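> Structure for this input, please:
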Amino acid sequence: MKIEKVLIATTNKGKLKEFRKLFQELGIQILSLDNMTERIKVEEDRKTFLENAIKKAKEYGDFYKIPVVAEDAGLEVEALGNYPGVYSARFYSIDFGGVYQIEKSIDYTNNKKLLDLLKNKDNRKARFVSVVVFYSPEDFGLWTEGYCYGKIAEKPEGEKGFGYDPVFIPEGYQKTMAQFDLEEKNRISHRGKAVRKLMEKLKDLLS
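Take a look at the predicted model:
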């Protein structure tokens, strides 16, 4: 089987940059949704990361008729009953802990709400979750998952990364994910782990 190009089903520039870096060794052309002349919107309305990723992969793959890699990822915080979870990207806007008005950016507001909810809490354990789905229309699909365990910082630190990176300290480190260089982050991140597992499976299929 030969795959010449793959659509990475995201509009998130940070995610796309990480996917491009991770996939470059396969020699497959990477497309983003910005490369598509026609655009469709896929609602992430499922209850699990896997269900959301499958839905995105299938809908984009069937519409564009090319192989698709789709991911759903988020942050689970133990003291908050694993919230924000699948609501990570829009945590500021859901009823849990109150609805916040956007300040500066969505990422900034999500992090502000998270830190507010964890004020005076001793348990700050958390993990990043990534579920990555590869879907080839009328052919096959497969999926992998990756985790990065750590804790929530007392305040944001670092200018790199995106999302909750400025408030997440991985296990074994004294700095937040937003203080990592991209290559260093990809070695330990949930997304890096999930994509490397996916690449191993794809290498077997492509060989």
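
> contacts and neighbour counts: CA atoms only from here.
Noted.

> Next, count neighbours for residue 31.
17 (other CA atoms under 10 Å).

> Pull out the buried residues from stretch 199-207.
For stretch 199-207, the buried set under the neighbour-count rule, 16 or more other CA atoms under 10 Å, comprises 199, 202.

> Tell me where this protein has strands.
Applying DSSP state E to the chain gives strands spanning 5-8, 29-32, 68-77, 125-136, 140-152, 168-170.

> Let me know the distance separating residue 206 from residue 74.
The spacing between residue 206 and residue 74, counted by CA to CA, to the nearest Å, is 30 Å.

> Excluding chain neighbours, give the residue nearest to residue 127 in space.
residue 149 (4.3 Å; CA to CA, 6 or more residues apart in numbering).

> one more to put side by side:
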Amino acid sequence: MESILINRINNILKKYKPIRLSDIEINPTGSHIHIFNSSTDKTTFWRVNEYWMKSLCIGICGKNRFSNFCSGNCEEWINKKKQCMWRQEKIIKKFSDVIISRYEIITSENDLSYKNEEDFLGHLNYYIIPKDFYKKIKNNIPQGIGVILYVNVKNFEGFKEQRKSEFKWLDPQQEKKIMLSMLKKMVKNFDS
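Sure thing, here's the model as predicted:
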């Protein structure tokens, strides 16, 4: 029964393409790579996505028809202490970076018993847990680990983010090591 459940979750996970994870906007048109840990262990899943790191904004004036640029020198801007009702922010460019997410499927208490801090190597680390089982183990989930619930009700089978993952900065060497490891596993899976 447990392996059937894991296979169902894996099939959904392969198609899972969130546009937001832990309040981080994922680039939906950007590239992503996903891979299972190995052919024997189907409980760990990695994904590399582009995410919107920062935006370049300019102020646009909705009052001045001749010059859309908001200089911040108009009467409304000065009198209202920089809270002008005419000013609007317009995003002119977004900058992306890479985010590595790690998902671990948890279907029994044994799955949690051997976890330690070194297992959580991604920028974002999540447990995927069946909704009914989550109530039993929610107090045993380490701080900083996000929770995505597997939900299977009448007309819906999918995921719901229950708890946000804390973003963990990785140094460039760690990122490189993880991505190279993923590529090796991807090639190995492709060859077999």
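
> Work out the TM-score between the chains.
Aligned and superposed, the two chains score 0.28 in TM-score terms (TM-score structural alignment, normalised by the length of the second structure); 91 aligned residues with a CA RMSD of 5.4 Å.

> Mind putting the strands of the first structure into a markdown table with distance to residue 17 of the first structure?
Formatted as a markdown table, those follow (distance: least, CA to CA, whole Å):
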| stretch | distance to residue 17 of the first structure |
| --- | --- |
| strand 5-8 | 10 |
| strand 29-32 | 10 |
| strand 68-77 | 14 |
| strand 125-136 | 15 |
| strand 140-152 | 18 |
| strand 168-170 | 20 |
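
> Correct me if wrong, but residue 46 of the second structure is in a helix.
No - in this structure, residue 46 of the second structure is strand, not part of a helix, as judged by DSSP: H, G, I helix; E, B strand; the rest coil.

> That one against residue 14, yeah?
No - with contacts counted by CA atoms under 8 Å, residue 46 of the second structure stays clear of residue 14, the gap being 10.2 Å.

> what do those two both touch?
Residues touching both residue 46 of the second structure and residue 14 (CA atoms under 8 Å, 6 or more residues apart in numbering) are residue 34.

> okay, these two: which has more neighbours?
When residue 46 of the second structure and residue 14 are compared for neighbours, residue 46 comes out ahead with 20 against 13, by other CA under 10 Å.

> Once you drop chain neighbours, what's closest to that one?
residue 102 is the one closest to residue 46 of the second structure (CA to CA, 6+ apart), at 4.7 Å.

> burial count for that neighbour?
22.

> Name the helix or strand for it, please.
Using DSSP states H and E, residue 102 of the second structure maps to strand 87-105.

> Let me know the next secondary structure element after that strand.
Next along the chain after strand 87-105 of the second structure, taking DSSP H and E as the criterion, comes helix 109-113.

> in that following helix, what counts as buried?
residue 112.

> what residues are up against residue 148 of the second structure?
Residue 148 of the second structure sits next to 126-129, 159-163 when contact means CA under 8 Å, 6+ apart.

> Doesn't it belong to a strand?
Yes - per three-state DSSP, residue 148 of the second structure lies within a strand segment.
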